[in-house]
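Novice: after the sequence you'll find the predicted model.
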Amino acid sequence: MVQRNPVLDFFSHLVLILGVLIVFFPIYVTFIGSTQTAQQILTSNPISLLPGNNFIESYRLALFGGKTEAGASIGAAAPMMMISLGSALIIAIGKIAISLLSAFAIVYFRFPLKNMVFWMIFVTLMLPVEVRIGPTYEVVSDLRMLNSMAGLTIPLIASATATFLFRQFFLTVPDELVEAARMDGAGPMRFFWDVLLPLSKTSIAALFVIQFIYGWNQYLWPLLVTTDESMYPIVMGIKRLIFGEVYIEWNVVMATAILAMLPPAIVVMLMQKWFVKGLVDTEK
């Protein structure tokens, strides 16, 4: 039986509250800045922590673009968010699908050099991104996939980490399930679809959250493979707002940053239960 200590409970809650405040305060300041005008942000020192009256105009400019009062041209964030959403979904679903199939083949099929194939996949984790990014860009360029959704997503959908995690999970599946499926006349893909996938749903959910956020936050790779503004993801859009104009509309920058945080936050909140269960659940 776990005994409760009021003093320890107080300090643990205090640490949690301080942690939440430290994480939440920059987001709060960003939101407050998005409700003010650029002039108010520049002239107030320090920045006001009370909401302004420019909420609608800031988010209208951030979403749909246009000209500001200072004459600055603002690009619309809505198309960039759709590019980010599409690429994040393709990367997340693609990584999970390929990793499931590769782990299934490694665990349940016999073929020459099976262990070597697995370790060849696993050793790619030791290669820094900088080592792989040059050759990958050359291949994408030779295949004429620059400035395309295929170029943004296909080079990123293979995942050694997800393959390793699914392999470890499949190794814990009881052999009795495999034998029962064979006795029922189920083929390999039937066993994969009817047995392994339902057992893997919590792991799939956890990996989907992680890979969605990974795909949404991509910056370096889109920076290399996109030169057409119509293919810019939202993260590059924020960079353009900061470095693209002489006069920076900080309220629009902050509104765009808030908009860019919403989809990953919504995914995490909607799938929080599955995400946590997929990381800690050991029941099969």
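Specialist: Noted; the coordinates are in hand.
Novice: can we go C-alpha only for contacts and neighbour counts from here?
Specialist: Noted.
Novice: and the longest helix seen in the chain, which residues are buried?
Specialist: Longest helix in the chain, counting residues (DSSP state H): helix 77-108. Within helix 77-108, the residues that count as buried by 16 or more other C-alpha atoms under 10 Å are 77-81, 83-100, 102-104, 106-107.
Novice: stretch 46-59 now?
Specialist: Asn54, Phe55, Glu57, Ser58, Tyr59.
Novice: tell me how many other residues surround the nearest residue to the second one once chain neighbours are set aside.
Specialist: Going back to what we said before, that points to Phe55. Sequence neighbours aside, Thr35 is the residue nearest to Phe55 in space, at 4.0 Å (criterion: C-alpha to C-alpha, 6 or more residues apart in numbering). If you count neighbours by other C-alpha atoms under 10 Å, Thr35 ends up with 23.
Novice: repeat that for the one 10 residues further on.
Specialist: When neighbours are defined as other C-alpha under 10 Å, Asn45 has 8 of them.
Novice: quick check: Val23 vs Pro264, distance?
Specialist: Separation of Val23 from Pro264 (C-alpha to C-alpha, to the nearest Å): 16 Å.
Novice: more crowded one of those two?
Specialist: Between Val23 and Pro264, Pro264 has the larger neighbour count (other C-alpha under 10 Å), namely 19 against 11.
Novice: okay, pairing it with this:
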Amino acid sequence: MVQNRRWLTLLTHSVLVLGVLVIAFPIYLAFVASTHTLNDLVQSPMPLWPGGELAANYSKMIASGLGEASGFGRVSAGRMMLNSLIMAIGIAVGKIAISIIAAYAIVYFRFPFRMTAFWLIFFTLMLPVEVRIMPTYQVVAALNMLDSYWGLTIPLIASATATFMFRQ
């Protein structure tokens, strides 16, 4: 028998709305910070409503990008977006290609230790990113691929998650 418990529905929706607000607040705060000057932001308390500098701040960021104080020299916003696009496309295409081939081999070919290979791939899902950061950096540095698209893309192509999903 299904009963309509209005109080339970109200409680679950209230918890969900509260969760959305907790998650969305930092994003809203970042947007509000982007609409104020630096002097407004360092005052206590920080403003919680959007300011009047939205157009000026965004046009300045698009025109000049990161300034010299960033430590990276002058990098335009267009260049940063192009780098992100190249990385996203390269990683997505490479990850799909490698993972689908690995999943196909595990599912359709009969070879010794086939399931052992699958379980080794599966167990790598349990390795957190923090465990792999230093070894990955050392390999990329040893291959002289630092500061290149390849050095950022190749370590991220191999994906146990994608292989596992394609196998399913």
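Specialist: In hand now; what should we look at? All values reported here derive from a predicted model rather than from experimental measurement.
Novice: run the chain-centre distance for the longest helix of structure 1.
Specialist: 10 Å (C-alpha atoms, centre = their mean, to the nearest Å).
Novice: how big's the offset between that helix and structure 2?
Specialist: Helix 77-108 of structure 1 differs from its equivalent in structure 2 by a mean of 1.7 Å after superposition (mean C-alpha distance after the TM-score superposition for structure 1).
Novice: against which helices or strands is that helix packed?
Specialist: Counting contacts by 3 or more C-alpha pairs under 8 Å, 6 or more residues apart in numbering; DSSP states H and E, helix 77-108 of structure 1 packs against helix 55-64, helix 114-122, helix 149-153, helix 160-171, helix 201-216, helix 234-243.
Novice: now render those helices as JSON lines, adding distance to Val178 of structure 1.
Specialist: Formatted as JSON lines, these follow (distance: least, C-alpha to C-alpha, whole Å):
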{"stretch": "helix 55-64", "distance to Val178 of structure 1": "52"}
{"stretch": "helix 114-122", "distance to Val178 of structure 1": "19"}
{"stretch": "helix 149-153", "distance to Val178 of structure 1": "35"}
{"stretch": "helix 160-171", "distance to Val178 of structure 1": "11"}
{"stretch": "helix 201-216", "distance to Val178 of structure 1": "18"}
{"stretch": "helix 234-243", "distance to Val178 of structure 1": "45"}
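Novice: distance to Lys67 of structure 1 for the buried residues of stretch 46-59 of structure 1 - can I get that in JSON lines?
Specialist: Listed next are those as JSON lines, based on distance: C-alpha to C-alpha, whole Å:
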{"residue": "Asn54", "distance to Lys67 of structure 1": "15"}
{"residue": "Phe55", "distance to Lys67 of structure 1": "16"}
{"residue": "Glu57", "distance to Lys67 of structure 1": "11"}
{"residue": "Ser58", "distance to Lys67 of structure 1": "11"}
{"residue": "Tyr59", "distance to Lys67 of structure 1": "13"}
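Novice: ok, so what distance separates the aligned partner of Asp40 of structure 2 in structure 1 from Phe10 of structure 1?
Specialist: Alignment note (TM-score structural alignment): Asp40 of structure 2 maps to Gln40 of structure 1. As judged by C-alpha to C-alpha, Gln40 of structure 1 and Phe10 of structure 1 stand 40 Å apart.
Novice: Ala257 of structure 1 now?
Specialist: 35 Å.
Novice: of these two, who's got more company?
Specialist: Ala257 (21 against 11).
Novice: Met236 is in contact with that one, correct?
Specialist: No: taking contacts as C-alpha atoms under 8 Å, Ala257 of structure 1 lies outside contact range of Met236: 11.0 Å.
Novice: which one of the helices and strands packed on helix 77-108 of structure 1 lies closest to Val2 of structure 1?
Specialist: Evaluated over those, closeness to Val2 of structure 1 peaks at helix 201-216, with 28.5 Å, by C-alpha to C-alpha.
Novice: going by neighbour count, list what's buried in whichever helix or strand comes after the closest one.
Specialist: Going down the chain from helix 201-216 of structure 1, the next helix or strand is helix 220-225, by DSSP states H and E. Buried residues in helix 220-225 of structure 1, counted by 16+ other C-alpha under 10 Å: Trp221, Pro222, Val225.
Novice: roughly how far does the residue of structure 1 most remote from its centre sit from Pro6 of structure 1?
Specialist: The centre of structure 1 is farthest from one residue, Met183, which by C-alpha atoms, centre = their mean lies 41.1 Å away. Separation of Met183 of structure 1 from Pro6 of structure 1 (C-alpha to C-alpha) stands at 57 Å.
Novice: and if you look at Lys67 of structure 1?
Specialist: 57 Å.
Novice: again, but for Ile47 of structure 1
Specialist: 39 Å.
Novice: same check on Ala92 of structure 1?
Specialist: Distance from Ala92 of structure 1 to Pro6 of structure 1, by C-alpha to C-alpha: 43 Å.
Novice: and what of Gly86 of structure 1?
Specialist: Taken as C-alpha to C-alpha, the span from Gly86 of structure 1 to Pro6 of structure 1 is 49 Å.
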